[in-house]
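Peer 1: let me see the structure of the following:
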Amino acid sequence: MKRLINLTPSKPLALALGIIPFFLIAVIYLVNSNARLAENPNDKLLPPVSKMVDAMERLALEPSKRTGEYTFWADTANSLQRLGLGVLIAATVGLLFGIFTGSIPLINAGFSPLLTILSLIPPLALLPILFIVFGLGEISKVVLIVVGITPFIARDIQRRAQEIPSEQLVKAQTLGANTSQLLIRVLLPQLMPKLIDSVRLSLGAGWLFLIAAEAIAATDGLGYRIFLVRRYLSMDVILPYVAWITLLAFIFDQLLAFANRKLYPWHAQGGK
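Peer 2: Here you go, the predicted model:
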């Protein structure tokens, strides 16, 4: 008799098992929504699907009377622009800090303790400071994302750099490689797929910091819209927006995974 821990589902069974939890959540929601609406037709906590569809059609397909923009798409574009810029800067800075502190002992001794301390500071606690220093515009929102996820990326790349076998560095040096050549031709190619993995892991935190910044000081964006309509208990808008954010996060995660497999197939094979 096989033990449960040794049973591996086939691909069709794995797909079915993955769908079942979502199906159960939908059923639980519909049952509770119908029950609440039966008691109170004006209940806003669990709106029917039809009401959410109507709200999203209004926001996505009808231009705003105030701005003329399609609110849903404008919110999405503005949030993605902030998130993309913040993640790009964080990945670049994190890669540089990580590769230098992870491979050069003198830099490690000077900056590794600082990096550790910075990673322990709650980024949201810095939000008032960022607003004071950078104002309430776009810069402060992007900086919050950068401050929030850069230490994680940097420390992960630092650890990955330290895991590279020293034999590779010794062999390269015996062939005449200098420090810059070691960094660019030996370490960097091996760390780039690790960087993509780090970015994937930090995206959830990036979304958190984006939503927090938009909720406090913004005039557009997905986070701004959610916190704007909460005062009216507009769950027919909040729930679809949350679902949309989740879908976007999933799509970006899969795109990064796909890019990693295509650009660095040896890394994907080694991870199996």
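
Peer 1: CA only for contacts and neighbour counts going forward, please
Peer 2: Noted.

Peer 1: residue boundaries of the helices in this structure?
Peer 2: For the chain, the helices defined by DSSP state H cover 11-39, 49-61, 71-103, 105-120, 127-134, 138-163, 166-174, 179-181, 188-216, 222-229, 235-263, 265-270.

Peer 1: could I get those as a markdown table with distance to Leu4 and mean neighbour count?
Peer 2: Output for the helices of the chain, formatted as a markdown table (distance: least, Cα to Cα, whole Å; neighbours: other Cα atoms under 10 Å):
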| stretch | distance to Leu4 | mean neighbour count |
| --- | --- | --- |
| helix 11-39 | 15 | 12 |
| helix 49-61 | 38 | 15 |
| helix 71-103 | 40 | 20 |
| helix 105-120 | 39 | 14 |
| helix 127-134 | 48 | 15 |
| helix 138-163 | 34 | 23 |
| helix 166-174 | 41 | 13 |
| helix 179-181 | 50 | 13 |
| helix 188-216 | 29 | 20 |
| helix 222-229 | 43 | 21 |
| helix 235-263 | 29 | 16 |
| helix 265-270 | 27 | 12 |
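
Peer 1: and this one, so I can compare the two:
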Amino acid sequence: MRLINRHPGRAARLFLGSLPFLILVVAYLVASAARLADNPGDKLLPALSSFAQAIETMALTPDRRTGAYLLWSDTWASLTRLWAGLGIATAITLVMGLAIGVLPVMRALLAPVVAFASMVPPLALLPILFIALGLGETSKIALIVIGVTPFLIRDLSLAAAALPREMIVKAETLSASTWLIALRVVLPQVMPRLLDSLRLQLGPAFLFLIAAEAISADSGLGYRIFLVRRYLSMDIIFPYVAWITLLAVAMDLGLGGLRRLMFPWWGLEGRR
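Peer 2: Just a heads-up that it's a prediction; the model follows:
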């Protein structure tokens, strides 16, 4: 049997999927042991016991100054900004993406400016946002919106424009208005694509969030990472990075599960 036709079973997939992570863990333990053997006070690659102590301090011990559990307060602050930015971006995408994908006039009017906006590096706009909107929450949320919205709009509009023309013609023969076609024909077809696009934009959204928090914030995951870096506190930085990754993975799985629950028909043709 050719290798291209060999499909691993469930146990094999689980083993193969876990293997890279096991290799990374073993490589870290070996490198950490080697550095600590040469210098017991080395902070670059802390031992696992240092991670456990740092997690206990950040997640399970109230802060002496504020009384808050820092990991959880930082997580809530960051997720609030992230969810607000993604929510606003999704609302804008639904309106503009449908308009560009369905209406030729709006496509001619808005598609060029959206394509242009998607080429602007969002992080380059961060100083402008801080000057124009201040150092509060608005500028951080705006960076996320500016960073992900153009890509979501382009993807949604392309998905809407790619729908079979026969669907639109059939709706028109049934006397459906443009508004009704957009809401009852196009929107249900492109919503699964929007959820998948949101999954793909989670990484950039977290990047913009961390960058904004690192420059100006008094709470948040990015703020904490850049606060403790001056003390070379890798025992805190590594767990925070791992926690951010887990949050992103959980959100990705949640959006994927929501898409499968709401639109179970999506992708069935490609799996036949």
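
Peer 1: follow-up on the earlier one: just put the helices of the first structure in JSON lines and tack on distance to Ile5 of the first structure.
Peer 2: Below are those laid out as JSON lines (distance: least, Cα to Cα, whole Å):
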{"stretch": "helix 11-39", "distance to Ile5 of the first structure": "15"}
{"stretch": "helix 49-61", "distance to Ile5 of the first structure": "39"}
{"stretch": "helix 71-103", "distance to Ile5 of the first structure": "37"}
{"stretch": "helix 105-120", "distance to Ile5 of the first structure": "36"}
{"stretch": "helix 127-134", "distance to Ile5 of the first structure": "45"}
{"stretch": "helix 138-163", "distance to Ile5 of the first structure": "30"}
{"stretch": "helix 166-174", "distance to Ile5 of the first structure": "37"}
{"stretch": "helix 179-181", "distance to Ile5 of the first structure": "46"}
{"stretch": "helix 188-216", "distance to Ile5 of the first structure": "27"}
{"stretch": "helix 222-229", "distance to Ile5 of the first structure": "41"}
{"stretch": "helix 235-263", "distance to Ile5 of the first structure": "27"}
{"stretch": "helix 265-270", "distance to Ile5 of the first structure": "24"}
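
Peer 1: verify the contact between Leu61 of the first structure and Tyr70 for me.
Peer 2: Yes. Assessed by Cα atoms under 8 Å, Leu61 of the first structure is found in contact with Tyr70 at 6.5 Å.

Peer 1: so what's Gly206 of the first structure up against?
Peer 2: 83, 87, 145, 148-149 (Cα atoms under 8 Å, 6 or more residues apart in numbering).

Peer 1: ok, for the residue most central in space within the second structure, nearest residue in space, not its chain neighbours?
Peer 2: Nearest to the geometric centre of the second structure sits Leu202, at 1.0 Å (Cα atoms, centre = their mean). In this structure, Leu202 of the second structure finds its nearest non-sequential neighbour in Ala248, 6.6 Å apart by Cα to Cα, 6 or more residues apart in numbering.

Peer 1: now do the contacts for that neighbour.
Peer 2: 202-203, 206.

Peer 1: what's the closest of these to Phe130 of the second structure?
Peer 2: Phe206 (18.2 Å; Cα to Cα).
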